[in-house]
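>>> Take this sequence and fold it.
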Amino acid sequence: MADGKSDIRVLYICGLGSNVTGAKPSYMRQHFRHVTIPSVKHASYSATKEALAKECNSFKPDIVVAHSAGVGKAVTLATTGTFLGPLVLLAGGNGCAPVSDMTGRAVTLVVPSADPDAAAQKRALRSALDTSMVCGVDVEDKHDLNKSMVEQAMLRKIIEDTYKRHTGAALAPAVAVDSAAKVETPVKEQVKWIFSEWDLNDDGLVTGAEFKESLATLCDQMSPEDVETVVQIVDKNKDGQVDVDEFLEWVFSGAEHTDKVLAETAAPSPPEPSTAQDSQDGHAEATEVVEAEPPHEPDSLEPPAAPSAEPEPAEASAETPEAPAEPSSREPAPLEVGAEAEDAADLPAAPLSAVSCFYAAQPGQLYTWGRGSDGQLGQDKMRFPSVNCALPYPIPRLNQVVHVSCGGGQQGCTGAVTADGALYTFGNNFKGRLGHGDGPNVTEPRRVEALASERVLMAAFGSDHGSALVGSGRVFLWGCNRYGQLGRGHADKADAKPQEVVLPAAAVQIDCEDQYSAALLEDGRLFTWGSNGHGRLGHGTTAVSAHTPTAVAAEGVSLVLVSLGSLYAGAVGSNGELLMWGYGGHGNLGLGDRAPRSAPAAVVLPEPARQLACTRGQAGCKDGLNPKEGGHEGPHTVVVGTSGAIYTMGTCHKGLLANLGSKDGAFGRPWDELKPYRVGGPLRNGSEDAPMSPLAVWPPPYDAIGPVTSAVSAHIHAAVVCADGKAWAWGCGSNDGRCGVERFLNKKGEGKPPEVDMMKCYMMGPHRIGRSAEPSNQFSCVA
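All right, here's what the predicted structure looks like:
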């Protein structure tokens, strides 16, 4: 140790926005003689898992150290048995949860005081089974931990203490290390990191078109002819693709060329503004709040490769999207979303009586999945199958989102409100519902400029109109007004310009669905207007429509939450009362029959209600309304109790109520629930037929997912997010990936061997959304 370096072999997994030349990686090389730092993109679970396992088995580390998004990867190495040694987990957030069950290994959780996810890390410590081996270190620092771990040089001691606690071995005395000495990143690691940035889908291959474009961007002085020549040279086996070995062979084939490439690509770093502490070593690292900046890879001339027929579980980690690259010349200017505006103090604050469950506890990264034909996904980097996206994928630059809403109709739209009060919309612009005026669909997030002077708190969208609640409690609406759903006192043609609706008091929540709207006021009154089909306005009348906001007939109940479904609606009272009205032909009102109600009726629930989700995006049902038997397509209501229990009512079609075990489309079956069914109760058809997917809760009961905090109910699927941050979906995933679950798709045909089925994706119970190892911090509304 003459050079002062430790002999402990360290495998370090970078966090989001870091790279192999960052502050902490450089520190590791400065203090440890044997260090490997794999290039991890955090985009593909299967590819990342395989790459890290291969690196771990080859390098044989004594200890694994990980930061932020890398923590989930380190935990996976441990829980899969790939690595049996000690762990040091830096600012791991919810990724630390599995640590509580670990025994027989030393684990140290470093918890920064300013980390929004500090509570999750401390919860893992409190619930640890092996308290003698699982320990925590609290530090006064930000999420990046550069001040404490690097500048104050705490990281080396933490690693050595953890290794000693695990092995019981005494370490040789540390020798001072020259902190001013410059540590060079191994050239091969830099080059492999560059390749990983070009490898858009993490399959270890770069297509010829991707290679050409990336090379032309990197070396802009090269002519197209030069680029073509290089491609022909690099692609040794002439398969139209470049693998990492071919890339490395090309880079190191000549010293002159190597110097050229490294000179132009040295020390790549994300474009996030660095803090004063970050800039001291020249390598800024992205600071995560709840979720950091999403990946933004170089533009590709070819779509990413489709998953194989039997894909591994894929990941869409809330903590793990990469920092974006600078936008190409073909992209619009970066959106400044969620930033702390200088004049933020001048914007009106949110009403104090606002219902907290509608807003994210912390700003986070927005993910979308499902159908993408009209741009409603907000990204075009990841598409499979067809024009859709079967797994959650981050929307570039929307990493400070506090509220999200989806609009239905034949094709959908999405609206996202950021921490600075801006509203961004994209997708289908039918009747101008995006708020940008009449015009074509929008495929990337675009700010609603008509509301730029307002601090938007939340937004809601129906099939043909939209609305926004702003900081002063005022409500703006725009789009179609055929049934008076804009609340302007008349029904006429569409108006794509946002205009304020007159309400008797400040609003705290809004909602829109197919041709009608609602606003919940701070005094507990609920007003609705627009189309009154099936009595869904709740006014106690059979009038065709109401053109101005009119109070819902909920005498004696102060309401705190409203949910509009396509055919019916419901609300929750301040004492947990559950009120339902509108269409009830599928038993979806939970009142014990299939009759409609034109005024709110109280539903008997075993406990007070906390949250309610009426079925959206379902203006029509394939088998018609008011069926005479169960199991037909139709609405299905999800209610969350104060205990975190889930209650469902309505049609059992394709497992929508989570009251079935064995896979069954349930057509014509007598398993509808006309009163609230507690998920976790007796299954209506047994549980002999286990699902294929390892992401499924099995065996039942399905309430094993833990207490639930919120739910959504969509056309033919439902989803919830739990107190631990994990999100789950069930019902029908169709052929567009709307459930966000890896496509194991249960079984193809009852009584037949397991086989992937693109159309018959029926999930009887909860399946983990997006990934298998790490919990989510955010859950986007599905419609």
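>>> C-alpha from now on. contacts and neighbour counts both.
OK.
>>> does the residue nearest to Ala602 when sequence neighbours are not counted count as helix, strand or coil?
Distance criterion Cα to Cα, 6 or more residues apart in numbering; nearest residue to Ala602, sequence neighbours excluded, is Leu579 at 4.6 Å. Of the three states, Leu579 takes strand under DSSP: H, G, I helix; E, B strand; the rest coil.
>>> just Gly524 next, same as before
Following three-state DSSP, the label given to Gly524 is coil.
>>> before we move on, back to that, show me what contacts the residue nearest to Ala602?
Leu579 sits next to Gly570, Ala571, Val572, Gly573, Pro600, Ala601, Ala602, Val603 when contact means Cα atoms under 8 Å, 6 or more residues apart in numbering.
>>> Looking at those, which are in strands?
With DSSP state E as the criterion, strands contain Gly570, Ala571, Val572, Gly573, Pro600, Ala601, Ala602 from among these.
>>> Now the second one, please; I'll put the structures next to each other:
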Amino acid sequence: MIISGTCDLPAKALFMNIQQYNGRNDCPNCEIETKRIDNHQMYPFLDRGSIRTTEKTKTYAKQAIETNTPFLGVKGFSPLSLNLPILKDIMDKRYFEHHKLLVHALTLLNFLSTDDEMIELSRRLLFEYVKRYEVLYGKKYMVYPVAKAIRRQESTSGATLTCGQRDTGQLGLGEEVLEKTRFTEVSKLKDVISVAGGGMHNIILTNDSCVATFGCNDEGALGRDITECGEATPGFVELPARAIQVTAGDSHSAALLEDGRVDCWGAFRDSHGTLGLITRKKEDTPIEILPNIKFLKIASGSDHIVLLNNTGTVFTLECAEQGQLGRVSKRKLDRHSRREKTNFFSHYATFAEAGNSDLYVCGLNNYNQIGLKGCEKTLYLKISHMFSGHKWIQSSSRQHYTITVDEKGQVYVIGSKENGIVRPRYYLRRRN
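The predicted structure follows:
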């Protein structure tokens, strides 16, 4: 089993099953056609070449196998790409599920573009991968690198601090605490590694991959029975597998599980009221969405959810009134104007980053909050030139403004200037 390694260009070509660096279409990243001059392989300068993608490479590999000839530099499928399918019928289920953690993490890290959240997900997956070594392979394999990885993971967990008002229990400090003007620790939550805030509730992910919730449960957003500890005290949600990421919207919550499934609970809403969740008005406990598809990352807006799978495909669903699905026509935005039944909607805005640093956006833009000029909303994904060309490591988009942080730690804001939220300009402004 390969954990990690380095290799020279010939070995890399062997692993990837592509032509070597002295071939005609030999670049592993793009489809540039090289030329040979004076016995040297020359790579012409291209301002923007055609980037290789997973789907393209699969297509080329199939054609290479059928014709028994390399196609655009691809000789066939890489042995590494067939790793999981081959092992599925051979390896014991426990070991196979263990190996999937490694493959999931490496897939995230090998995207052309990664952010801090994807790196954090990979870290948790790799931690869980080495953590299971002792159970599966025995104590003799619990050597220094494994112990070091576990200690590093434990040092990153912390406490949850809250402040503000508790009108719906969202402080998590119990029914007796009505308000806190200073940050106070939620003492019942230990080893917290991730927090997601919804409209009037919060969802917490702990170091041992457990999920806790507290706050308003009117639409089932807590995903648990509140008869024992109530809404104002944290309680744990029962999930079918360990969670590696959590998100929250106005009235819904979601969890990405280590096996790639996504469970969601609560409800979505639009201007006409409750849309429900999947087939019911609301879900009080977790239910799997888009079964049979494995995901790597999820994100929630107020009343929509966006999911990324391992091929780079983006899925969106729920409220579509502002066009944030990026795929619903104007005629179908209002649910009362739809002629067919559908459960795919969105709300406010959606952002999707391509591997070449282009940022695609869709949704509400009445204050230029998604960086498009001359339109109040867009129904389909378009390149936002204001956001493109930067290396964003973190971003947060609200109803009328967006805040982003680049790799140098500079903060940028764009959108409405109401209540002094951002400076009175409609373009990106840098803040130190």
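>>> overall similarity of the pair, as a TM-score.
After superposition, the two chains reach a TM-score (TM-score structural alignment, normalised by the length of the second structure) of 0.57; 279 aligned residues with a Cα RMSD of 3.2 Å.
>>> where exactly do the helices run in the second structure?
Here the second structure has its helices, by DSSP state H, at 9-16, 54-67, 83-88, 93-109, 116-131, 133-137, 144-154.
>>> among those, which is nearest Arg261 of the second structure?
helix 93-109 (12.2 Å; Cα to Cα).
>>> Which residues does that closest one contact?
Applying Cα under 8 Å, 6+ apart, the contact partners of helix 93-109 of the second structure are 84, 87-88, 114, 118-119, 121-123, 125-126, 128-129, 132, 136, 258-259, 296, 310.
>>> What lines up with Trp730 of the first structure in the second structure?
Under the alignment defined by TM-score structural alignment, Trp730 of the first structure corresponds to Ile414 in the second structure.
>>> Am I right that its match is in contact with Arg398?
No. Between Ile414 of the second structure and Arg398 there is no contact under Cα atoms under 8 Å: 10.6 Å.
>>> Comparing the two, which residue is more hemmed in?
Higher neighbour count among Ile414 of the second structure and Arg398: Ile414, with 27 against 13, using other Cα atoms under 10 Å.
>>> just to revisit the earlier point, please indicate which of the contacts of helix 93-109 of the second structure are buried?
Buried members of these, scored by 16 or more other Cα atoms under 10 Å, are 84, 114, 118, 121-123, 125-126, 128-129, 258-259, 296, 310.
>>> Which residue in the first structure aligns with Ala248 of the second structure?
Using TM-score structural alignment, Ala248 of the second structure pairs with Cys512 in the first structure.
>>> re earlier: ok, which pair from the buried ones among the contacts of helix 93-109 of the second structure is furthest apart?
Greatest spatial distance among those (Cα to Cα): Leu84 and Thr114, at 22.8 Å.
>>> Which residues are in contact with the closest residue to Leu256 of the second structure other than its chain neighbours?
Spatially, and ignoring its direct neighbours in sequence, Leu256 of the second structure is nearest to Val262 (4.6 Å; Cα to Cα, 6+ apart). The contact partners of Val262 of the second structure, by Cα under 8 Å, 6+ apart, come to Ala254, Ala255, Leu256, Glu288, Ile289, Leu290, Phe295.
>>> Now the second one: closest residue in space that isn't a chain neighbour?
Spatially, and ignoring its direct neighbours in sequence, Ala255 of the second structure is nearest to Val246 (4.5 Å; Cα to Cα, 6+ apart).
>>> Touching, that neighbour and Asn202? I think so.
No. Judged on Cα under 8 Å, Val246 of the second structure makes no contact with Asn202 at a distance of 10.1 Å.
>>> Could you name every residue contacting both of those two?
Val195, Ala196.
>>> Tell me which of the contacts of Val262 of the second structure fall in strands.
In strands, judged by DSSP E, the following of the contacts of Val262 of the second structure are found: Ala254, Ala255, Leu256, Glu288, Phe295.
>>> most neighbours, which of the residues you listed?
Using other Cα under 10 Å as the neighbour criterion, Ala254 leads these with 28 neighbours.
>>> need the contact list for the nearest residue to that one once chain neighbours are set aside.
What sits nearest to Ala254 of the second structure in space, not counting adjacent residues and going by Cα to Cα, 6+ apart, is Cys264, at 4.2 Å. Neighbouring residues of Cys264 of the second structure by Cα under 8 Å, 6+ apart: His252, Ser253, Ala254, Ala255, Pro286, Ile287, Glu288, Ile289.
>>> Same question for Val640 of the first structure.
Contacts for Val640 of the first structure (Cα under 8 Å, 6+ apart) come out as Ala609, Arg610, Gln611, Leu612, Ile646, Tyr647, Val708, Thr709, Ser710, Ala711.
>>> The second structure: which residue goes with that one?
By TM-score structural alignment, Val640 of the first structure lines up with Glu353 in the second structure.
>>> Quickly note the distance from that match to His385 of the second structure.
Separation of Glu353 of the second structure from His385 of the second structure (Cα to Cα, to the nearest Å) stands at 12 Å.
>>> if we can go back for a sec, just among the ones in strands among the contacts of Leu579 of the first structure, which is most surrounded?
Counting neighbours by other Cα under 10 Å, Ala571 leads these with 27 neighbours.
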